[in-house]
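Q: Requesting a structural model of the entry that follows:
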Amino acid sequence: MSRAAPDLPALGDLAESLSPGALLTEPDSLAAYRFDYTADAGAGMPLAVVRAGSAEDVQATVRWAGAHGTPVVPRGAGSGLSGGANAVDGCIVLSLERMRALEIDPTTRTAVVEPGALNAEVKRAAAQHGLWYPPDPSSFEICSIGGNVATNAGGLCCVKYGVTMDYVLGLDVVLADGTLVRLGGQRVKDSAGLSLVKLFVGSEGTLGIVTRATLRLVPAQTPPATLVATFDDVEAAARVVVAIGNRMRASMMELMDQASINAVEDHRSMGLDRTAGAMLLAQSDAPGGARGEEIAEMERVCSAGGARECFTTTDAEEGEMFVAARRSAIIAIERRGAIMLEDVGVPVPRLPELLTGIAAIARHREVEIPVVAHAGDGNTHPVVVHPPGDPDAKARAAQAFSEVMSLAISLGGTITGEHGVGRLKRAALPEQLGPDVMALTHRIKNALDPQGILNPGAAF
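A: Purely as a prediction, here's the structure:
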């Protein structure tokens, strides 16, 4: 749908409705807010940027946009990996980075958080009260709660503790007409009405804009014991992941293939075994002596599954060194060339097939696809790498990117476990959901956003 750009006096009206200094129109400022972390060359140029300081600023922006038929692209910290916060031409980029209020209520074990607060800030604030916020993306130090809610972010602890949706008790949401609705609250149990909180978690800013979240906290995690095991290939490692999952629930179960191991070592030497075909990083935070028993059982399963070497430690700092290596993998892989980052997941028993299938796609398309994975819950991050400036390689990488998603769907999986569909994977969504679910999705979208102004082109 084409829209005429509002004139400058209309932007003046917008500025008057906002807190001082919230509206940015300078070309350099607009360019700085075009992209999320994907830096997709197809991103548009915004008409203006609003750096909201309050829910009232968000309401004013959305009302103005509705009156002028102008798209609104919500933005958190800009750390997204699926293009969900990339601008479209003539839009208002609505940045929530300045909304950082954060309160911990230890009596209800909740955090009441504005969307610009960082995941790491919530963790630190909770820790001061002996509490913990489990959702744990690799980018936890730089990603915002608003973005985590928008994409239903997960991370390294999901295998035992679940994803963002499992910790959102309430949301304040600005709808497409500017109405502010308050959903849920500081109640662990609440069956009144439809489960609207869950509707907005993972909706990528297409149904409404979150201005506050009430998050469930849990008692602080006990210091974990750690297992590191190496294997000749990813298939053997994946079969061990399935076997361990049949016996217990690890608090972390991560996998790195040989290409990602070597990328990390090239980026920053961490003492990883470059010759290993795959490495598993597992942890147990079970209470008391059960922690050691779980790690010992994991080690037995790894040895029976053909592990080349196993190392265990109960020293939390030593274990964290290996976790740091895993967290750095994507950044390290980026140094190998231009990348297209996948986020596909499958039921855990299908993980060996997914990993061997990805390797086959890499060989067929003659591209490198290093893989890191939250293996314990079947969520993998294959990273398609190609030389920058090579059109043929870029085309083959795009084919591989599409084929990896189709492979995951064929195995009963998903095109995104935690990063969101965004704009980069939108074309693949109908293959996963099918026509009836896509039609239902559009009916919900049209009911809540009849003008289609909220993050158009993202997700669906």
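Q: CA atoms for contacts and neighbours, from now on please.
A: OK.
Q: Spell out, range by range, the helices that occur in the stretch 351-460 of the chain.
A: Using DSSP state H, counting those that start in this stretch, the helices of the stretch 351-460 of the chain run over residues 351-365, 391-410, 429-448.
Q: So for Gly319, what's the nearest residue that isn't a sequence neighbour?
A: Setting aside the residues directly before and after it, Gly319 is nearest to Thr226 in space (C-alpha to C-alpha, 6 or more residues apart in numbering), at 5.5 Å.
Q: What of Glu366?
A: Arg396 (7.5 Å).
Q: if I look at the one you found, how far off is Met340?
A: 11 Å (C-alpha to C-alpha, to the nearest Å).
Q: what about these two, which has more around it?
A: The neighbour comparison of Arg396 against Met340 (other C-alpha atoms under 10 Å) goes to Met340, with 22 against 18.
Q: residues in contact with Glu254?
A: 156, 280-282, 326, 372-376 (C-alpha atoms under 8 Å, 6 or more residues apart in numbering).
Q: which of the residues you listed lies closest to Val264?
A: Arg326 (8.2 Å; C-alpha to C-alpha).
Q: Tell me if I'm right that the closest one and Met256 touch.
A: Yes. Contact criterion C-alpha atoms under 8 Å: Arg326 and Met256 qualify, at 7.5 Å.
Q: Please enumerate the shared neighbours of the two.
A: Val372.
Q: So between the two, which is more surrounded?
A: More crowded of Arg326 and Met256, by other C-alpha under 10 Å: Met256, with 29 against 22.
Q: and the angle from the strand or helix carrying the more buried one to helix 351-365?
A: Using DSSP states H and E, the element containing Met256 is strand 252-257. Using axes from the mean of the first three to the mean of the last three C-alpha atoms, to 10 degrees, the direction of strand 252-257 lies 30 degrees away from that of helix 351-365.
Q: what's the following helix or strand after strand 252-257?
A: helix 258-267.
Q: Flag every buried residue along the strand or helix carrying Ala324.
A: According to DSSP H and E, Ala324 maps onto helix 316-327. Neighbour counts over helix 316-327 (16 or more other C-alpha atoms under 10 Å) mark 319, 322-323, 325-327 as buried.
Q: For that helix, give me every contacting residue.
A: 138-139, 223-226, 254, 256, 264, 270, 281, 313, 372.
Q: Please apply the same query to stretch 429-449.
A: Applying C-alpha under 8 Å, 6+ apart, the contact partners of stretch 429-449 are 175-177, 206-208, 406, 409, 414-415, 421, 452, 459-460.
Q: Stretch 387-397 now?
A: In contact with stretch 387-397 (C-alpha under 8 Å, 6+ apart) are residues 337-338, 340, 365-367, 384-386.
Q: switch to 6 Å and redo it
A: With C-alpha atoms under 6 Å, 6 or more residues apart in numbering as the test, stretch 387-397 has contacts from 337-338, 365, 386.
Q: Stretch 232-249 too?
A: Stretch 232-249 has contacts (C-alpha under 6 Å, 6+ apart) with 276-278, 305, 349, 352.
Q: For the comparison step, fold the sequence that follows:
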Amino acid sequence: MSNDALLQRLRDQLGSSAVLTDTDVTGSYARDMMPLAPVGKPLAVVLPADTAGVQAVVRACAEANVPIVPRGAGSGLSGAANAIDGCVVLVLTKLDEIVEVDAGNRLAVVQPGVVNLDFRSAVEKHGLFYPPDPSSYDWCTIGGNLSTNAGGLCCVKYGVTTDSVLGLEVVLADGSVLNTGRRTVKGVAGYDLTKLFIGSEGTLGVITQATVALRPLPQAPATFVAGFSSTEAAGEAVARAVREGLVPSLLEIMDAASIKASETYLNTDLGAGSDCQALLLGQSDSGGEVARRELAALEQICTDCGADLAYATDDLEEGKMLLQARRVVLTALETYGIWLTDDVCVPRTRIAELIRGCERISEKVGLKIAVVGHAGDGNMHPTIVYSPDSEDEFARARQAFDEILEVGLSLGGTVTGEHGVGKIKREWLAREIGPVGVRVHRQIKQALDPENLFNPGSMFSMTD
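A: Now for the predicted structure:
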């Protein structure tokens, strides 16, 4: 089938308005938020409205031997949704229905185009809670969260996306529909195919529906903040909290560069002092006396570890203000230039070593690197700032990006905690999982997508 014949077939089956070929339009769908990742020119962008439409696209592209790159809102940070030359970009944002909310069984059925925040708001009306909360939760979609196994600030207590998913509906490479998982709390029948597709970055199939577990709506959070003149002291406080079994709903860390950026951007003083090298922000959503005990224990640990500031509040507005300082870091860094954010996860006892490593890399390459992250699970986001007009600074930013990954691996960590591998960390994935791991990945890909048409080149190559 020729490209022209493929496009005409897609128009006939989906409608002309669902098939976009104008290069000015398709270019806006060609990449995500990662500037390092390569990007190609798609043949077309298609926007099916239902599972049958997705099946039609997959079958037509299979007959024409044209690759498919699934895409959500484009909020990703790994290039996993980036087009390759001649592909069809399959945009799933029109599959945006919350099919069901079953309050009695605390579950919901949702399509991939639903925005994370919209979904969270909808289930809250039933007194329920969907935990995964990526930083882009106000515009990222559930499908993208599923495909990258996204995390967020609440991971320390509630886990990442896969921990909330019971089952999936997936369109396979031959156009058939696979239903995985179940609606029950327990179930061990067969291989866990649900977890196989979560985090697969669209390389094995196209997710068109998910059944997710919900939790009771938590209590209004109480918040604490602790400032340290030593990064190592902050790291020790995190390690002690872990050893003593404290599980707050949120535990974040900010280094000196990120603190200064946020304070300047918000025109506020977080009260940590000019010598503050690290700030811990925590919340407990356990409610009442339990929350007060949790935060009191965290305060005591921070004080014992040498915190210059340790303060807790159950005032919601004050808590929002403190947490806002963490949420605006990336936006705040834009006042200095373009940012490039990394994503490494290290053992929680080695967070301070990673931050120190980033400081050394910053001095070496001559660029600002600000570190924020989820201290409760060790997932750090060193963010490199460079001038958009300087090719030299961009090259040094790329160098820093890779050197940070090297430090993360040397500390016993992983090259991605929640953003995914995409098209920028393929060689790093190979280093982390080794040749046997790569071989098994390829064998699974070959079994489910024998023609290598689903997002080829993302995560790993099918050839050496």
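Q: And the TM-score between these chains?
A: Here the TM-score for the pair of chains, by TM-score structural alignment, normalised by the length of the first structure, is 0.96; 456 aligned residues with a C-alpha RMSD of 1.5 Å.
Q: hang on, the earlier thing: pipe the helices of the stretch 351-460 of the first structure into TSV and attach distance to His68 of the first structure per row.
A: Formatted as TSV, the helices of the stretch 351-460 of the first structure follow (distance: least, C-alpha to C-alpha, whole Å):
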stretch	distance to His68 of the first structure
helix 351-365	46
helix 391-410	36
helix 429-448	18
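Q: Specify the stretch among those helices that is closest to Val113 of the first structure.
A: Evaluated over the helices of the stretch 351-460 of the first structure, closeness to Val113 of the first structure peaks at helix 429-448, with 24.2 Å, by C-alpha to C-alpha.
Q: Give me the range in the second structure that that closest one lines up against.
A: With TM-score structural alignment applied, helix 429-448 of the first structure matches the range 429-448 in the second structure.
Q: The matching stretch: average distance to aligned residues in the first structure?
A: Here the mean offset of stretch 429-448 of the second structure against the first structure after fitting is 0.8 Å, by mean C-alpha distance after the TM-score superposition for the first structure.
Q: Filter the contacts of stretch 232-249 of the first structure down to the buried ones.
A: With burial judged by 16+ other C-alpha under 10 Å, the buried subset of the contacts of stretch 232-249 of the first structure is 276-278, 305, 349, 352.
Q: Show me the two of the residues you listed that sit farthest apart.
A: The widest separation within those (C-alpha to C-alpha) is 22.6 Å, between Ala276 and Pro349.
Q: Out of the contacts of stretch 232-249 of the first structure, name the ones that lie in strands.
A: In strands, judged by DSSP state E, the following of the contacts of stretch 232-249 of the first structure are found: Ala278.
Q: Skipping adjacent residues, who's closest to the spatially most central residue of the second structure in space?
A: Central residue of the second structure (C-alpha atoms, centre = their mean): Ala150, 3.6 Å from the mean position. Among residues not flanking Ala150 of the second structure along the chain, Glu418 sits closest, at 5.0 Å (C-alpha to C-alpha, 6+ apart).
Q: Give me the number of neighbouring residues for that neighbour.
A: 22.
Q: again with Gly412 of the second structure
A: What Gly412 of the second structure shows, counting by other C-alpha under 10 Å, is a neighbour count of 11.
Q: Let me know the distance separating the closest residue to it other than its chain neighbours from Cys155 of the second structure.
A: Counting by C-alpha to C-alpha, 6+ apart, Gly412 of the second structure lies nearest to Val346, which is 6.3 Å off, once chain neighbours are set aside. Here Val346 of the second structure is placed at a distance of 14 Å from Cys155 of the second structure (C-alpha to C-alpha).
Q: now the strands for the stretch 101-250 of the first structure?
A: In the stretch 101-250 of the first structure, the strands defined using DSSP state E, counting those that start in this stretch lie at 102-105, 110-113, 131-132, 168-174, 180-184, 209-216, 218-219, 225-231.
Q: Please name whichever of the ones you listed is nearest to Val93 of the first structure.
A: Closest to Val93 of the first structure of the strands of the stretch 101-250 of the first structure, according to C-alpha to C-alpha: strand 209-216, at 12.1 Å.
Q: Could you report the distance from the spatially closest residue to Asp314 of the second structure that is not a sequence neighbour to Leu281 of the second structure?
A: Among residues not flanking Asp314 of the second structure along the chain, Ala222 sits closest, at 4.3 Å (C-alpha to C-alpha, 6+ apart). As judged by C-alpha to C-alpha, Ala222 of the second structure and Leu281 of the second structure stand 11 Å apart.
Q: Alignment lookup: Ile198 of the second structure to the first structure.
A: Under TM-score structural alignment, Ile198 of the second structure pairs with Val201 in the first structure.
Q: elements contacting whichever helix or strand comes after the helix holding Ala324 of the first structure?
A: Sequence-wise, the next helix or strand downstream of helix 316-327 of the first structure (DSSP H and E) is helix 329-334. Packing contacts for helix 329-334 of the first structure, counted by 3 or more C-alpha pairs under 6 Å, 6 or more residues apart in numbering; DSSP states H and E, involve helix 258-267.
Q: mean per-residue distance, the helix it packs on to the second structure?
A: Helix 258-267 of the first structure, aligned to the second structure and superposed, deviates on average by 1.8 Å (mean C-alpha distance after the TM-score superposition for the first structure).
Q: Find me the equivalent region of that helix in the second structure.
A: Aligned by TM-score structural alignment, helix 258-267 of the first structure corresponds to residues 256-265 of the second structure.
Q: Tell me if Leu295 of the second structure really is in a strand.
A: No. The assignment for Leu295 of the second structure (DSSP: H, G, I helix; E, B strand; the rest coil) gives helix, which keeps it out of a strand.
Q: How much space separates it from Glu289 of the second structure?
A: 10 Å.
Q: Which of those two has more residues huddled nearby?
A: Leu295 (24 against 9).
Q: Counterpart of the residue nearest to Glu366 of the first structure over in the second structure?
A: With the correspondence set by TM-score structural alignment, Arg396 of the first structure lines up against Arg396 in the second structure.
Q: what's the matching range in the second structure for stretch 214-228 of the first structure?
A: Taking TM-score structural alignment as the measure, the second structure aligns residues 211-225 with stretch 214-228 of the first structure.
Q: Could you tell me which residues within the matching stretch count as buried?
A: Neighbour-count burial for stretch 211-225 of the second structure, counted by 16+ other C-alpha under 10 Å, picks out 211-215, 217, 220-225.
Q: Contacts made by that stretch with the rest, please.
A: Counting by C-alpha under 6 Å, 6+ apart, 106-109, 127-130, 164-167, 280-287, 310-314, 319 sit against stretch 211-225 of the second structure.
Q: got a list of what Glu97 of the second structure touches?
A: Gln111.
Q: And it, how far from Lys186 of the second structure?
A: Where Lys186 of the second structure is concerned, Glu97 of the second structure sits at a distance of 26 Å (C-alpha to C-alpha).
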